[in-house]
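**Student:** dropping a prediction and its sequence here:
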Amino acid sequence: MEDNVSLKFRQQLLLIDENLVAEDVAALKFLCTDLLPFKKLENVKSAVDIFQLLMAEEYLNEEDTFILAELLYKIKCHSLLKKLGYTKEKVQECLHEKGRVSLYRQMLYELSENITNEMLKDIIFLLQYCLPKRRIPLSALELLILLEKQGLVTENNVQMLEEVCMKVSPDLLERVNCYKRAKDNKAASLTQGFSEMNLELPAEFSNAENESKKMTSYKMDGPHRGFCLVINNVNFDRCLQERKGSCKDAGELERVFTWLGLDVRTYTDLTSLEIKDLMRTWQQLQDHKDRDCFICCILSHGESGAIYGKDEELVSIRMIMSHFTAKQCPQLADKPKLFFIQACQGKEIQCPVYVEGDARIPDLTSMQQSISPSESIPEEADFLLGMATIDGYVSFRHIEQGAWYIQALCSKLQLLVPRGEDILSILTEVNEDVGRRVDRLGTKKQMPQPAYTLRRKFIFPIPRDPPPSQKH
């Protein structure tokens, strides 16, 4: 019976594919940029390829086809919705609760749909100084992709779009302004503790400070603090370099989180499938119900919004975290879930031997499009995602002393937990610490970036024992 359901489902997908033209596939690919690994999206030739990727990342299956309904709705293929059992009105009703495409991605796609050929010519003329001479875009969508790849347009910086739209079309400008207002409203709701939204970045921590003072703290006084997973990928199967110094980071994390009362489990050199299986195993653990929190630290090579398994296949950070939502892991409902990622999130660069980048070194051509940490995090309460670096950039690791971010995190936890500081204050100090660091040649810098949907202050109880750094 299950085989029949699966066959019918795949037949539906084939029918949808047959009704989509090349422009539709390009639009789907663009709208999925923040959901799927860029490396794999690059090789997409058809809508079926996209459907396969969505299924592999567990966004799409027989029971839940909403992501595909949302995408078809966005590209205005409303007649195909009935093949999935949806109507245009039904999708509209569910978008607020179940929508996966970010406000930013929607805004860019709507812009591309409303830029006429004449407008496109004017925009290309205005931006000629920053466009590659040999790469003049053929369409508005290609132009926006190019601007993103060059870092000229990001989720948190649409100034260039505003300036261009102001000169070319007031209607286009209004679309950008609508996005900014929606984003600001989202941030404002969040500072009041609305759990279903994504909080903004560290620069805005101070704006939320007064609100956070009124907040209560998460319950952290149970007999068992919680589990801490440390996934330490050091050696890889093919092209990726050995991550020297990472074992020092894993050891330090184990010492510090054990000191903080957590039961630490360390896993070394896991493939992408092993990482997914491990998440499913821990998702189903009944012991979580007796614990105060859950922490997961991942040390690996990475790209935008994803980390590499030992087999050099990417695993989506959002997919990893989604195993622990209240729906997927009821034992952790209303409890804080912290994820710390030590991995590059952007351009690969060749570093001196003294300092290595946690990115794929050999292939310098894979310039990925951006996915911000606030989009990697599930749109559900009680999560914190601590990234070693802002999107689009490498993170650094000393081959003997360990990663800048992990070493700063462990150091600040040992210093500030005994003072009663909450986790966001500690991560702000980590930002300041890493931001001051520079490589041996004085040319490379790094800035970490948290995103969170915490509704209360997260404060570790002060351990009775002195910090590990004072025991040496």
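**Tutor:** Done, it's in.

**Student:** when you work out contacts or count neighbours from here on, use the C-alpha atoms and nothing else.
**Tutor:** OK.

**Student:** show me what counts as buried in the lengthiest helix in the chain.
**Tutor:** Longest helix of the chain, by residue count under DSSP state H: helix 170-191. Neighbour-count burial for helix 170-191, counted by 16 or more other Cα atoms under 10 Å, picks out 172-173, 175-176, 179-180, 183, 186-191.

**Student:** out of these, who's nearest residue 163?
**Tutor:** Closest approach to residue 163 among those (Cα to Cα): residue 173, at 8.4 Å.

**Student:** pretty sure that closest one sits against residue 165.
**Tutor:** Yes. In this structure, residue 173 is within contact of residue 165 by Cα atoms under 8 Å, at 4.9 Å.

**Student:** name the residues contacting each of those two.
**Tutor:** Between them, residue 173 and residue 165 share no contacting residue under Cα atoms under 8 Å, 6 or more residues apart in numbering.

**Student:** structure B:
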Amino acid sequence: MCAGEWQMLYELSEDITSEDLKRAMFLLRDQLPKKLTNMSSLELLTCLEKQDHLAENNLEILEKICMDISPDLLKTVNKYKMERVSLAQQTASFSHHIPEGLFHSGGDVRLLTSLQETPIKSLGSSIYDSGSLREHAGSVHFIAARQDDKAVNVMQGISELSQEQPVRISNPGSKTEKLMTYKMDGPHRGYCLIINNCSFTGTLQKRRGSNKDAEMLAQVFTWLGLDVQTYIDKTSVEIKNLMQEWRSSKDHRDRDCFVCCILSHGELGLVYGTDEREVPIRTIMSYFTARQCPQLAEKPKLFFIQACQGKEIQQAVYIEADAQNPDLLPIQQLVSPSESIPEEADFLLGMATVGGYASFRHIEHGTWYIQALCNKLQLLVPRGEDILSILTEVNEDVSKRADNLGKKKQMPQPAYTLRKKLIFPVPRSPPPSQQQ
């Protein structure tokens, strides 16, 4: 199935209740393998697709099941069918205006439509490490939030021309979209490096719970199609040597992107090796500029840093409902993106916290930031969201978290020099959270 069908299945799976699922499995008992039990709604739909009971032009079984268990589910199926018809009409109209000979030069027309619904989902926890000065931990609970559903049409034009100019396509009844996206359909998605520093040789305390972050990152980025390499407890020199090694790799040529995640203690603009020596974040990223790493030129390079950027604790601020200009987060030491990210294009830096402040880590469940990042990638990549929209959702998620007294807060900060939208292709398998 194509991306549109997979997004439809993801949306359906989120709307199917446990009672709906039991009834659907009963109705489909003759179509399902006899040994399959206790599957999730997404696994059920995926199973039907693999057995050829679902296809782009064969939705009869799906429509019948939806009608039997909950007619409201048909809205999602009908919405997909209407979009497919609309896209076919747009393709026909658009191709009619393509200059003669364009297809002879290898061009192709690709249109992508995705629907976005972004409920905020979170779980509470209460056991925390409280010893570290540079990466704080405290018991946490989550403040429930909900965001109104919304729909976004994402369109991609002629792939051969998208590197040079945007393609404009008008949807009836909607604003004209102007969109360029990074190419993400190469032979290989890319590499993801994870440096997980847990134990330190001096006064810095062990980062208990960091292994949970590393495991979740590895699962999620493997699910997104990247080849993951994890490194444990690296000194400052070893971190720089790793960057030099991967900078020189020729394997980047056929890959779409590069991801690097560093989990450690830190201070403003830097992380610590296990020898407790400083490694500037800017230095780490500078190995992968277009000049230093030509194989990654014009390709997106994503860095996610889980480390404190100071010792200050962000305090909760309570506002009135009718406040005109609420000062939600009294941030006093913002780190400028120009101080953290190379001037070269195509970089994204995701920081767990703003400059001058601490980040928080649960000794069993991992850090607020990395867990939110992994959860939002699993939820929103199947909906066709771009990475900056996903990081905005991560900001919202982390901003809702607090310690058990509701006083300690955290605010992540992304900075970027991306020139286009970065949208990961929809994986064909269920996200890791639904595979367990």
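**Tutor:** Yep, that arrived. Computed from a predicted model, the values in this text were never measured in an experiment.

**Student:** Provide the TM-score value for the superposition.
**Tutor:** For these two chains in superposition, a TM-score of 0.55 is obtained (TM-score structural alignment, normalised by the length of the second structure); 249 aligned residues with a Cα RMSD of 2.4 Å.

**Student:** how far off centre is whatever helix or strand residue 89 of the first structure lives in?
**Tutor:** Assigned by DSSP states H and E, residue 89 of the first structure belongs to helix 88-98. Computed by Cα atoms, centre = their mean, to the nearest Å, the chain-centroid distance of helix 88-98 of the first structure equals 24 Å.

**Student:** so which elements touch that helix?
**Tutor:** helix 66-74 (3 or more Cα pairs under 8 Å, 6 or more residues apart in numbering; DSSP states H and E).

**Student:** so the helix it packs on matches what in the second structure?
**Tutor:** No residues of the second structure are matched to helix 66-74 of the first structure when aligned by TM-score structural alignment.

**Student:** related to what we said a few turns ago, among the buried residues of helix 170-191 of the first structure, which one sits closest to residue 227 of the first structure?
**Tutor:** Within those, the smallest distance to residue 227 of the first structure is 27.4 Å, found for residue 190 (Cα to Cα).

**Student:** circling back to that earlier point, next helix or strand past the longest helix of the first structure?
**Tutor:** helix 209-214.

**Student:** quick one on the thing from earlier: which part of the second structure matches the helix holding residue 89 of the first structure?
**Tutor:** Alignment note (TM-score structural alignment): helix 88-98 of the first structure is unmatched in the second structure.

**Student:** beyond that helix, next helix or strand please.
**Tutor:** helix 103-114.

**Student:** which helices and strands sit right next to that following helix?
**Tutor:** Counting by 3+ Cα pairs under 8 Å, 6+ apart, helix 103-114 of the first structure packs on helix 22-31, helix 140-149, helix 170-191.

**Student:** what's the closest of those to residue 126 of the first structure?
**Tutor:** helix 140-149 (12.3 Å).

**Student:** so how far is the longest helix of the first structure off the chain centroid?
**Tutor:** 21 Å.

**Student:** same check on stretch 209-224 of the second structure?
**Tutor:** For stretch 209-224 of the second structure, the distance to the chain centre is 12 Å (Cα atoms, centre = their mean).

**Student:** kindly name the residues of the first structure that line up with that stretch.
**Tutor:** Alignment of stretch 209-224 of the second structure against the first structure: residues 245-260, by TM-score structural alignment.

**Student:** what angle do the helix holding residue 89 of the first structure and helix 66-74 make?
**Tutor:** 120 degrees (axes from the mean of the first three to the mean of the last three Cα atoms, to 10 degrees).

**Student:** count of neighbours near whatever residue of the first structure lines up with residue 356 of the second structure?
**Tutor:** Using TM-score structural alignment, the equivalent of residue 356 of the second structure in the first structure is residue 392. By other Cα atoms under 10 Å, the residues close to residue 392 of the first structure number 23.

**Student:** contact partners for residue 392 of the first structure?
**Tutor:** 304, 345-347, 368, 370 are the contacts of residue 392 of the first structure under Cα under 8 Å, 6+ apart.

**Student:** in stretch 184-204 of the second structure, what counts as buried?
**Tutor:** 184, 188-200, 204.

**Student:** same question for stretch 200-219 of the second structure.
**Tutor:** Residues of stretch 200-219 of the second structure classed as buried by neighbour count (16+ other Cα under 10 Å): 200, 204-214, 216-219.

**Student:** on the three-state scheme, the residue mapped onto residue 183 of the second structure from the first structure is what?
**Tutor:** Residue mapping for residue 183 of the second structure onto the first structure gives residue 219, with TM-score structural alignment as the criterion. Under DSSP: H, G, I helix; E, B strand; the rest coil, residue 219 of the first structure falls in the coil class.

**Student:** what does residue 384 of the first structure give?
**Tutor:** strand.

**Student:** dump the residue contacts of it.
**Tutor:** Contact partners of residue 384 of the first structure, counting by Cα under 8 Å, 6+ apart, are 336-339, 377, 450-454.

**Student:** got those residues as a markdown table, with distance to residue 126 of the first structure and secondary structure columns?
**Tutor:** As requested, these are exported to a markdown table (distance: Cα to Cα, whole Å; DSSP: H, G, I helix; E, B strand; the rest coil):
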| residue | distance to residue 126 of the first structure | secondary structure |
| --- | --- | --- |
| 336 | 48 | coil |
| 337 | 46 | strand |
| 338 | 44 | strand |
| 339 | 42 | strand |
| 377 | 36 | coil |
| 450 | 35 | strand |
| 451 | 35 | strand |
| 452 | 38 | strand |
| 453 | 39 | coil |
| 454 | 43 | coil |
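
**Student:** and the furthest pair within these?
**Tutor:** 336 and 450 (14.5 Å).

**Student:** if we can go back for a sec, and the buried residues of stretch 200-219 of the second structure, which two are furthest apart?
**Tutor:** Farthest-apart pair in those is 204 and 219; separation 28.0 Å (Cα to Cα).
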